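# The following block contains a protein sequence and its predicted model.
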Amino acid sequence: MRLSPRLNTAAALSALAASLLAIPLIAPGLVPRLGASSAVAASLPDPATGLTLAAGPRATAVLAGGCFWGMEAVFEHVKGVTEVVTGYTGGSPATAAYDRVSGGGTGHAEGIRISYDPARVSYGQLLKVFFSVAHDPTELNRQGPDVGSQYRSAIFPTDPEQRRVAAAYIAQLNRSGALPRPIATTVEEWRGFTPAEAYHQDFVARNPAHPYVVIHDQPKVARLKTQFPELAR
């Protein structure tokens, strides 16, 4: 269940409690899937291509992996990233609004547009963070409590080189067996990016006590800092 930012704190907590009561008890020895586990994520190999740092102007990467609040929070803590914007990508600009996208059927995914300095962080490093700690790339059309194609795992290359690097890394990870299931991430056609409404921008930083943020987003940032200390800030 997605806890809407429009809910006040009391309503959000009530909805959260109801959702937790609906979760079945976990059998001994089983671990709930709340995204790629730390053990699995730590074992992901570096991309065979796409790790070279390059001098040049600011570069852009567009990724989708569930609710864009947590995705934004993770990449805002990556060294070399200069800006992260939440928004909608994959569909028509005419339907790029939260009330439309959240209902599904628009073709859009909740995504982020990352502006970064390619002399400080490479596209391949960004992808490793994406597959390791930002979301669970093996879930199809969902992330945790958020279900639907609007929460799919997807990469939207903005040029042929990004497409080549992304496709090669997905194939490499599937061959490696580092993840417990095949990767569900799609590499999709670039159709532009529309920034989300203002209240979605920097949501985690502005709402650290929001129940959804505490449960689903802050742990991702913590994993980034633990597993990628050389990249985290």
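Happy to help now that I have it.

# rest of the way, CA atoms for contacts and neighbours
OK.

# so what's Leu13 up against?
For Leu13, the contacting residues are Pro211, by C-alpha atoms under 8 Å, 6 or more residues apart in numbering.

# In a helix, it, correct?
Yes - counting by DSSP: H, G, I helix; E, B strand; the rest coil, Leu13 is part of a helix.

# quick one, helices of this structure?
9-21, 38-42, 68-76, 98-101, 123-129, 160-176, 203-206, 211-212, 218-227 (DSSP state H).

# and here's the other structure:
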Amino acid sequence: MSMSHRRRSLAALLAAMIFSIAAGAASAAEDAVVIPPPDVDEAAGPGTETAIFAGGCFWGVQGVFQHVKGVKSAVSGYAGGKAGTAQYETVSTGSTGHAESVQVTFDPSKVSYGKLLQIFFSVAHNPTQLNFQGPDQGTQYRSALFVAGPEQRKVAEHYIGQLDKAHVFAQPIVTKVSDTSGFYPAEAYHQDFLTLNPTYPYIVYNDLPKIENLKSLFPADYRSEPVLVRKGSKG
């Protein structure tokens, strides 16, 4: 699979790593933050529920949610724009309105929307970074929640306010909450990317720490075997 499509050059990655070493700390995008659970959450209901999370490169966000108990599927894709421009090369221009996103289908009797938000804000990304995550720059890497209805909106907006009021982050949360207007799955080579490419430098440096943080901070919610988009894709 050619990686020429991916706008993350090795030079940029090495520059980020050198900066991190010089600063004596890991990238802020990968630093997990211990945060309280939401004061307001949805009540568990029958069946499954779907929520969309945007927090930078979808590789790592998908990988995190694939390791959460109660998640039935986590699909990388594009949200916030139109169907006609929902292709990686076009979205990567930053001009389509899309955000790289992950559509999570979950069993609310096993994991709540509020718990998924807690994991999202704590280990999946840095919600204080505006239009970038780590080495990835542009509006397509913004922090956003695309809610499925008024209940999700209420929980999301209340939680953002709760966290800002408690000053659990050094900077205000910039995550935008919007109604879901469409979700378009990404190309096949983006699906299950973390699981299929555990030695890829970008994954090693930016995303594998997120999985370790999930395991460490949310041991009761962590599962070792990820739920994958492509059956049998893990060797």
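Cool, the structure landed. Please read all numbers here as calculations on a predicted model, not as lab measurements.

# Could you dump the helices of structure 1 into JSON lines with distance to Ile183 of structure 1 added?
Converted to JSON lines, the helices of structure 1 look like this (distance: least, C-alpha to C-alpha, whole Å):
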{"stretch": "helix 9-21", "distance to Ile183 of structure 1": "27"}
{"stretch": "helix 38-42", "distance to Ile183 of structure 1": "13"}
{"stretch": "helix 68-76", "distance to Ile183 of structure 1": "18"}
{"stretch": "helix 98-101", "distance to Ile183 of structure 1": "24"}
{"stretch": "helix 123-129", "distance to Ile183 of structure 1": "13"}
{"stretch": "helix 160-176", "distance to Ile183 of structure 1": "7"}
{"stretch": "helix 203-206", "distance to Ile183 of structure 1": "27"}
{"stretch": "helix 211-212", "distance to Ile183 of structure 1": "25"}
{"stretch": "helix 218-227", "distance to Ile183 of structure 1": "19"}
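
# Of those, which stretch is the most buried?
helix 68-76 (a mean of 26; mean count of other C-alpha atoms under 10 Å).

# Which positions in structure 2 sit opposite that helix in the alignment?
On structure 2, the counterpart of helix 68-76 of structure 1 by TM-score structural alignment is residues 58-66.

# what does that stretch rub up against?
If you take C-alpha under 8 Å, 6+ apart as the criterion, stretch 58-66 of structure 2 is touched by 53-55, 71, 73-77, 100-102, 104, 120, 124-125, 190-195, 203, 206-208, 210-211, 214, 226-228.

# Mean distance between that stretch and structure 1 after superposition?
Superposing on structure 1 places stretch 58-66 of structure 2 at an average distance of 0.2 Å from its equivalents, by mean C-alpha distance after the TM-score superposition for structure 1.

# How about Val71 of structure 2: what's its closest non-neighbour residue?
Leaving aside its chain neighbours, Val71 of structure 2 sits nearest to Phe106 (4.2 Å; criterion: C-alpha to C-alpha, 6 or more residues apart in numbering).

# Oh, that last question was meant for Val104 of structure 2, not what I typed.
Closest to Val104 of structure 2 by C-alpha to C-alpha, 6+ apart is Ala74, at 4.5 Å.

# Verify the stated contact: the one you found with Leu116.
No - between Ala74 of structure 2 and Leu116 there is no contact under C-alpha atoms under 8 Å: 12.0 Å.

# on that earlier part again, if I look at the residue nearest to Val104 of structure 2, how far off is Glu49 of structure 2?
Distance, Ala74 of structure 2 to Glu49 of structure 2, by C-alpha to C-alpha, to the nearest Å: 12 Å.

# Equivalent analysis for Ser181 of structure 2, please.
Taken as C-alpha to C-alpha, the span from Ser181 of structure 2 to Glu49 of structure 2 is 16 Å.

# So the two - more neighbours on which side?
Per other C-alpha atoms under 10 Å, whichever of Ser181 of structure 2 and Glu49 has more neighbours is Glu49, with 17 against 12.

# what separates the equivalent of the more buried one over in structure 1 from Val81 of structure 1, distance-wise?
Aligned counterpart of Glu49 of structure 2 in structure 1: Ala59 (TM-score structural alignment). Ala59 of structure 1 sits 9 Å away from Val81 of structure 1, going by C-alpha to C-alpha.

# That's all I had, so thanks and see you.
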